[in-house]
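Engineer: Have a look at this prediction, sequence included:
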Amino acid sequence: MATGGLRIIHALLPQLPASEKKIAEYILAQPEAVMDYTAGELGSLAGASGAAVIRLCKSLGVKGFQDLKVRIAGDLSTKVEQGYRDITPHDTIQSIVKKTTINSVQSISDTSELLQHEEIERAVSALSKARTIHFFGVGASHIIAMDAQQKFLRVNKGATAFTDVHIVATLIANAGADDVVVGISFSGETSEVINILSLAKKRGLTTISLTKQGLSSVSALTDISLHTSYTREAPFRSAATSSRLAQLYVIDTLFLAMASTKYDETVGYIDRTREAIQFLKDKQK
């Protein structure tokens, strides 16, 4: 059963317009009752309108009011949310190990609930057909881009992950029609990523974004939008710890989904790359 409806609302509540926020707060206060309402009834009870309910669903990134209700029903039946833990002064090693584990598992679990399978399928289709995939991110997101490049190169898929914006712009200027540009930005507002995706869009290239849940300048630019969970980061998590793991999780999902469509061919490529690396190791002995 789909879940994550209440978690998405909690995360995006501060960003919502006033009319949508009224509805979101009503849902959080009485999630069980919402199951019995139509969009019009919910809007009226929350002091808004049915149209505002539909807009809220769009802001939350769900398919519609029925999808939101299914996710909320899933939340109510499971009730497994642990929440995030931030470190405190003089934490013991045991405490830090436990908190890090909880945060890592929670981030991946939250993201798995947000991923829309249709968007994953569209992304996998685009990546499979691409001649070259240009991954681009700045700062911590560049680490994700490099990880993606390494994975896709191993299965004989052309991939780049440069940090220099001018080099990336040059690549896009000369890109073929079947190239794909993947912009990675947790905030969804990184100016360099916005500019690169704008250039890619101008060139008519297929674009994919990987951002936190919710509307953003980056996701608005792309043909395919993928999201990780969004939490109001505590001081140490703002250093891209849990968010980085969620991004790596999405990249792994894309890579494995693409590999499964060409399983035998992919295994052959991986075997050859493994043999090449072993050859280098043997030469160093």
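Structural biologist: Cool, got the structure. Not measured: the values here are computed from a predicted model.
Engineer: from here on, contacts and neighbour counts on C-alpha atoms
Structural biologist: Noted.
Engineer: Show me where the stretch 51-200 of the chain has its helices.
Structural biologist: For the stretch 51-200 of the chain, the helices defined by DSSP state H, counting those that start in this stretch occupy 65-78, 93-114, 117-129, 140-153, 165-173, 191-202.
Engineer: which of those sits most buried?
Structural biologist: helix 140-153 (a mean of 20; mean count of other CA atoms under 10 Å).
Engineer: Does that helix pack against any helices or strands, and if so which?
Structural biologist: strand 132-137, strand 158-160, strand 180-184, helix 242-261 (3 or more CA pairs under 8 Å, 6 or more residues apart in numbering; DSSP states H and E).
Engineer: Same list as before, the helices of the stretch 51-200 of the chain that is, but in a markdown table and with distance to residue 259 included.
Structural biologist: As requested, the helices of the stretch 51-200 of the chain are exported to a markdown table (distance: least, CA to CA, whole Å):
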| stretch | distance to residue 259 |
| --- | --- |
| helix 65-78 | 29 |
| helix 93-114 | 19 |
| helix 117-129 | 9 |
| helix 140-153 | 9 |
| helix 165-173 | 25 |
| helix 191-202 | 26 |
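Engineer: I'd like to know which of those is closest to residue 281.
Structural biologist: Nearest to residue 281 among the helices of the stretch 51-200 of the chain is helix 140-153; the distance by CA to CA comes to 18.3 Å.
Engineer: quick one on the thing from earlier: of all the helices of the stretch 51-200 of the chain, which one comes closest to residue 284?
Structural biologist: Once the helices of the stretch 51-200 of the chain are compared by CA to CA, helix 140-153 is nearest, at 22.1 Å.
Engineer: Give me the residues contacting the closest one.
Structural biologist: 135-137, 158-161, 163, 184-186, 240, 244, 247-248, 251, 255 (CA atoms under 8 Å, 6 or more residues apart in numbering).
Engineer: mind listing what the residue positioned nearest the centre of the chain touches?
Structural biologist: Nearest to the geometric centre of the chain sits residue 227, at 2.6 Å (CA atoms, centre = their mean). Neighbour list for residue 227: 111, 114-115, 210-214 [criterion: CA under 8 Å, 6+ apart].
Engineer: what about stretch 215-230, start to end distance?
Structural biologist: 12 Å (CA to CA, to the nearest Å).
Engineer: ok, and here's another one to check against it:
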Amino acid sequence: MTNSVKESFASRGGHAPSPVPAPAPPVRTAGPPGPAALAAKVRTMAPSMTRSMQRVAETVAHDPAGCARLTVTGLAERTGTSEATVVRTSRLLGYPGYRDLRLALAGLAAQQESGAAPSVTADIAVDDPIGEVISKLAQDEQQTLADTAAGLDTAQVEAAVGALAAARRVDVYGAAASALVGQDLAQKLLRIGLVAHAHADPHLAVTNAVQLRAGDVALAITHSGRTVDVIEPLRVAFDHGATTIAITGRPDGEVAQYADHVLTTSTARESELRPAAMSSRTSQLLVVDCLFIGVAQRTYESAAPALSASYEALAHRHSPRVR
């Protein structure tokens, strides 16, 4: 959100609108997703679509070659939907119209024929031998990382890096598995000399968010985009003028209402033996590492000595003490 939006919130008593469902924010990409990002976009956004739109999205993802040859009327007939639904699905996936989606489908089909596009792996069964479990998990992790990398908006990442590098203080909010990712980011930033704190306790998160001001950064991690314990401190930080960042698998979720910069993650398919928390953590860690490296690059003159000092301190701690 822009500074003018923040100012309008402040003029109404310093509070953002009550947390009610809001229209999906605009797609935060410089242009339509390329072929590599299309499948990732479908996997990420399908769960939040209407059932008819899901049918369109899943059909184009599973048979890009066949769908690329269909007109908008043909795809509507194949999926049992309407032409309007096909067009709305195209736009939700980031394309101005169905023609642009068809071009991406043709590109995705070409990638699959050449073997460049990864295939969707099968679910893990309760009786799978451990060797097969390892193989399936490795493939799913690779798919998740590739999808996240393809779907990340580099302009948003660069803006987030710039805010973190210049921050007086960084607060990170997360719950459950996302809290572990938040702790990872905070300790990385601490090691290069930034003031960073991870908050898993929602009460402490809010009381700390109240202290944030312009020049500070608040970063929320929530795969669902609707975790109240994460959204509330981000809202408070937003109200107080801090730059806000969200790492989420649902860019149309409520958390985006209070985020200046949204970094979208992907996730492998959830199954009985592999809950969403496992696959979402993989993509979140990739984004965290991208942010950390970006900040370290921008602050290299101070980051390198700080990192060296932390290594030296840890090495000294683990060395035998001389009596």
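Structural biologist: Here it is on my side, so go on. These numbers come from a predicted model, not from an experiment.
Engineer: Pull out the buried members of the contacts of residue 227 of the first structure.
Structural biologist: 111, 114-115, 210-214 (16 or more other CA atoms under 10 Å).
Engineer: what span of the second structure lines up against stretch 220-229 of the first structure?
Structural biologist: Counting by TM-score structural alignment, stretch 220-229 of the first structure pairs with residues 257-266 of the second structure.
Engineer: what's the spacing between the matching stretch and its chain's center?
Structural biologist: 7 Å (CA atoms, centre = their mean, to the nearest Å).
Engineer: what residue of the second structure matches up with residue 5 of the first structure?
Structural biologist: By TM-score structural alignment, residue 5 of the first structure lines up with residue 38.
Engineer: give me the element that match is part of.
Structural biologist: Using DSSP states H and E, residue 38 of the second structure maps to helix 35-45.
Engineer: which residues touch the aligned partner of residue 209 of the second structure in the first structure?
Structural biologist: Using TM-score structural alignment, the partner of residue 209 of the second structure in the first structure is residue 172. Contact analysis of residue 172 of the first structure by CA under 8 Å, 6+ apart lists 199-200, 203.
Engineer: Take the helices and strands packed on helix 140-153 of the first structure and lay them out in CSV including mean neighbour count and distance to residue 23 of the first structure.
Structural biologist: CSV is the format used below for these (neighbours: other CA atoms under 10 Å; distance: least, CA to CA, whole Å):
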stretch, mean neighbour count, distance to residue 23 of the first structure
strand 132-137, 25, 35
strand 158-160, 20, 44
strand 180-184, 28, 31
helix 242-261, 20, 28
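Engineer: among these, which is nearest residue 44 of the first structure?
Structural biologist: helix 242-261 (36.5 Å).
Engineer: sorry, back to before: for the match of residue 5 of the first structure, which residues are in contact?
Structural biologist: Counted by CA under 8 Å, 6+ apart, residue 38 of the second structure has contacts 61, 93, 104-105, 108.
Engineer: need the residues you listed in JSON lines with distance to residue 137 of the second structure, can you?
Structural biologist: Formatted as JSON lines, these follow (distance: CA to CA, whole Å):
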{"residue": "61", "distance to residue 137 of the second structure": "21"}
{"residue": "93", "distance to residue 137 of the second structure": "27"}
{"residue": "104", "distance to residue 137 of the second structure": "28"}
{"residue": "105", "distance to residue 137 of the second structure": "27"}
{"residue": "108", "distance to residue 137 of the second structure": "24"}
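Engineer: Nearest to residue 123 of the second structure among these?
Structural biologist: Checking the contacts of residue 38 of the second structure one by one against residue 123 of the second structure (CA to CA), the nearest turns out to be residue 61, at 17.8 Å.
Engineer: my read: that closest one touches residue 40, true?
Structural biologist: No. Applying CA atoms under 8 Å, one finds residue 61 of the second structure not in contact with residue 40, separated by 9.1 Å.
Engineer: Compare those two and say which is more crowded by neighbours.
Structural biologist: residue 40 (25 against 20; other CA atoms under 10 Å).
Engineer: and that one, how far is that from residue 151 of the second structure?
Structural biologist: Taking CA to CA, one finds residue 40 of the second structure at 7 Å from residue 151 of the second structure.
Engineer: list residues touching both of the two?
Structural biologist: By CA under 8 Å, 6+ apart, the residues touching both residue 40 of the second structure and residue 151 are residue 266.
Engineer: what's residue 129 of the first structure in contact with, if anything?
Structural biologist: Residue 129 of the first structure touches residue 178, counting by CA under 8 Å, 6+ apart.
Engineer: can we see that at 10 Å?
Structural biologist: 157, 178-180 (CA atoms under 10 Å, 6 or more residues apart in numbering).
Engineer: most neighbours, which of those?
Structural biologist: Busiest of these [other CA under 10 Å] is residue 180, holding 27 neighbours.
Engineer: surely that one meets residue 157?
Structural biologist: No. In this structure residue 180 of the first structure lies outside contact range of residue 157 using CA atoms under 10 Å: 11.5 Å.
Engineer: Need the overlap of contacts for the two.
Structural biologist: 127-133.
Engineer: neighbours around residue 317 of the second structure, how many?
Structural biologist: For residue 317 of the second structure, using other CA under 10 Å, the count is 10.
Engineer: Translate it into the numbering of the first structure.
Structural biologist: In the first structure, residue 317 of the second structure lands on residue 280 (TM-score structural alignment).
Engineer: returning to what we had before: could you tell me the end-to-end distance of the match of stretch 220-229 of the first structure?
Structural biologist: End-to-end distance (CA to CA), stretch 257-266 of the second structure: 20 Å.
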